[in-house]
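Next come a sequence and a model predicted from it.
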Amino acid sequence: MTGKLYGLGLGPGDPELITLKAHRILTGAPVIAYPAPDTGPSFARQIAAPYIGAHQLEVPIIVPMRVERFPAQEVYDGAAETLARHLDAGSDVAVLCEGDPFFYGSFMYLFERLSGRYETEIVPGVSSMMAAAAALGRPLAARNDVLSIVPGPLDDDIMQARIEAAGAVAIIKVGRHFARIRALIEAMGLTSCAGYVERVSLAEQRVLPLADVTEITAPYFSMILIYKGGEGWNARTAAATE
């Protein structure tokens, strides 16, 4: 009998936002794997730390944090082989995923390599986008609004077209692209419709109207939400964050 592979969504950072199901599997799995940078701690492990026991075997999956391209396929090939050895030995393996495993999550690359060979279960998690809307105190979309999720690294012309076509927009992966993205939003006349959230659900969380952000850079874990629909949420959001 082989072990079972789990992809556990842990939510945006607050350990209390881990679902009951993810907690049950996390505390019961003999092997815990998680992505980790080659420098610094693993954010996924930090979220789960209160629930990891000394009896559990931990398997860090080292993923280089680089702007330039790196051999990602080799990283996931090697990680899949390592996890397969534990699964073949009959041990269940829980892979920790910040946010949700299938929402821009690295777990999908392990899923691609292992799900055809082993029983696999995905446990969804609270995404940072949902947590950011909650922190901002403004619904993401309503009625027939079209919500677009726009990655920050996109070129300006593509990003502008996506924003123009939607009633509500979540710009993720802002980080080092913040100054350029804010300039584009200002040029489109949408600054008053935009809210900024960084490190959502963590102790150092910041929630501001985009117009009130004075920095020219943003941390990796930051997001901009834009609402252009017919509801009067922008004014209420500005008042709530003052």
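Structure received.

rest of the way, CA atoms for contacts and neighbours
Fine.

List the contacts of whichever helix in the chain runs longest.
The helix of greatest length in the chain, counted in residues with DSSP state H as the criterion, is given as helix 72-88. Outside of helix 72-88, the residues within contact range by CA atoms under 8 Å, 6 or more residues apart in numbering are 1-5, 31, 61-63, 92-93, 109-110, 113-114, 118.

one more time with 7 Å
Outside of helix 72-88, the residues within contact range by CA atoms under 7 Å, 6 or more residues apart in numbering are 2-4, 61, 63, 93, 109-110, 113-114.

okay, now the one to match up with it:
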Amino acid sequence: MFNNASVQPATTGKGHLYGISTGPGDPELLTLKAVRLLENCPVVAYFCKRSGRGRARTSCEAHISPQHEELPMVYPVTNEIPHDSREYRQQIEDFFEESAQAVARHLDAGRSVAVLNEGDAFFYGSFMHIFLRLKDRYESTVVPGVGAMMAGGALLPHPLMMRDDQLRVIPGTMGEKALRASIDPERATVIMKVGTNLPLLRGIASDMGILERAWYVEKASMPEEQVMPLAEAPEGKAPYFSMILIPGPGVRV
């Protein structure tokens, strides 16, 4: 039985859209607000591959009951097609449009929907594609969460930033020229989405003289997490949930 007083009251007769940030993977890093709203939304939507339910859904296992109606949103492609190809962009845009329509059908029927999102919903999160399509038609709330880079930073032997350090967050999917221009030795840096550029990024860090400051983190907060100096990171492609963290020059080791 859902406690409707725990979710936003519907002023339009329609359901309320929630973007629920589920954190980096450890179920204990869910916020109290995320748990409360999740448990009291009748519909739970989540992104996943064909092969499983996804990390966001797995993180929330203890808070989803048989009374919830689940709405899996299955990606049509992941890495089968180059991400910069027209075919990939078209399939993904169509997927987000269809997913938004599926969520909207519940909202139109007066059912609030909790859309789960790994990490933080507005930090490279898939939820934003649903939000941007529906925000002008439905009341919505975005619940912030523990981002992967904060979970990764907590694994380092010293702080990511101190004193007057500045932080730059960049996607590791960019080309070499853009990566070299974006990494500043005078700033703390977090590189997300490392992927196939792991060897390239290690080389850039070495060229810039910051390799000894750089750390490689894989699957932060999950049972199989790994953390090591970037110089000792495995060769080849990094898994999806990986990042490079370079503490700022103001950090006292």
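The structure has been received and is ready for your questions. Quantities reported herein were computed from a predicted structural model and do not represent experimental measurements.

which of the contacts of helix 72-88 of structure 1 sit farthest apart?
Based on CA to CA, the longest span within those runs between T2 and V63 and measures 26.3 Å.

and those two? which has more neighbours close in?
V63 (20 against 16; other CA atoms under 10 Å).

didn't the more buried one look like it was pressed against P37?
Yes: A contact is recorded between V63 of structure 1 and P37 when judged using CA atoms under 7 Å, the distance being 5.1 Å.

sorry, back to before: after the longest helix of structure 1, which helix or strand is next? Please name it.
The helix or strand immediately downstream of helix 72-88 of structure 1 is strand 93-97, counting by DSSP states H and E.

Onto which residues of structure 2 does that next one map?
Residue correspondence for strand 93-97 of structure 1 in structure 2, counting by TM-score structural alignment: residues 113-117.

That stretch vs structure 1, mean deviation?
The superposed stretch 113-117 of structure 2 is, by mean CA distance after the TM-score superposition for structure 1, a mean 0.2 Å from where its aligned residues fall in structure 1.

Kindly confirm my reading that R89 of structure 2 is in a helix.
Yes: when the secondary structure is assigned by DSSP: H, G, I helix; E, B strand; the rest coil, R89 of structure 2 falls within a helix.

Just give the closest residue to V174 of structure 1, not the sequence neighbours.
G152 (4.8 Å; CA to CA, 6 or more residues apart in numbering).

counterpart of the one you found in structure 2?
The alignment partner of G152 of structure 1 in structure 2, by TM-score structural alignment, is G172.

Next: G116 of structure 1.
When the structures are aligned by TM-score structural alignment, the residue of structure 2 matched to G116 of structure 1 is D136.

And for its match, the neighbour number?
Number of residues near D136 of structure 2 (other CA under 10 Å) recorded here: 9.

ok, the residue positioned nearest the centre of structure 1 - contacts?
Against the mean C-alpha coordinate of structure 1, by CA atoms, centre = their mean, the closest residue is G99 at 4.3 Å. When contacts are counted by CA under 7 Å, 6+ apart, G99 of structure 1 is found next to 9-12, 125-128.

Who are the contact partners of the nearest residue to it once chain neighbours are set aside?
For G99 of structure 1, ignoring the flanking residues on the chain, the nearest one in space by CA to CA, 6+ apart is G11 at 4.0 Å. Shown here is G11 of structure 1, whose contacts under the criterion CA under 7 Å, 6+ apart are 17-18, 98-100, 125-128.

For the counterpart of M149 of structure 2 in structure 1, which three-state class applies?
Under the alignment defined by TM-score structural alignment, M149 of structure 2 is paired with M129 of structure 1. The local conformation at M129 of structure 1, judged by three-state DSSP, is helix.

Provide the count of other residues in contact range of M129 of structure 1.
So M129 of structure 1, with other CA under 10 Å, has 23 neighbours.

Quick check: the gap between it and T191 of structure 1.
Spatial separation of M129 of structure 1 from T191 of structure 1 under the definition CA to CA, to the nearest Å is 19 Å.

What's the match for L211 of structure 2 in structure 1?
With TM-score structural alignment as the criterion, the equivalent of L211 of structure 2 in structure 1 is T191.

ok, that match to L225 of structure 1 distance?
Taking CA to CA as the measure, T191 of structure 1 falls 10 Å from L225 of structure 1.

Who has more neighbours out of these two?
Between T191 of structure 1 and L225, counted using other CA under 10 Å, L225 has the larger neighbour count: 24 against 18.

S42 of structure 1 -> structure 2?
For S42 of structure 1, the aligned position in structure 2 is occupied by G54, per TM-score structural alignment.

Might you report the residue contacts of the nearest residue to its match once chain neighbours are set aside?
The spatially closest residue to G54 of structure 2, leaving aside those adjacent along the chain, is C48, at 4.6 Å (CA to CA, 6+ apart). Neighbouring residues of C48 of structure 2 by CA under 7 Å, 6+ apart: 54, 72-75.
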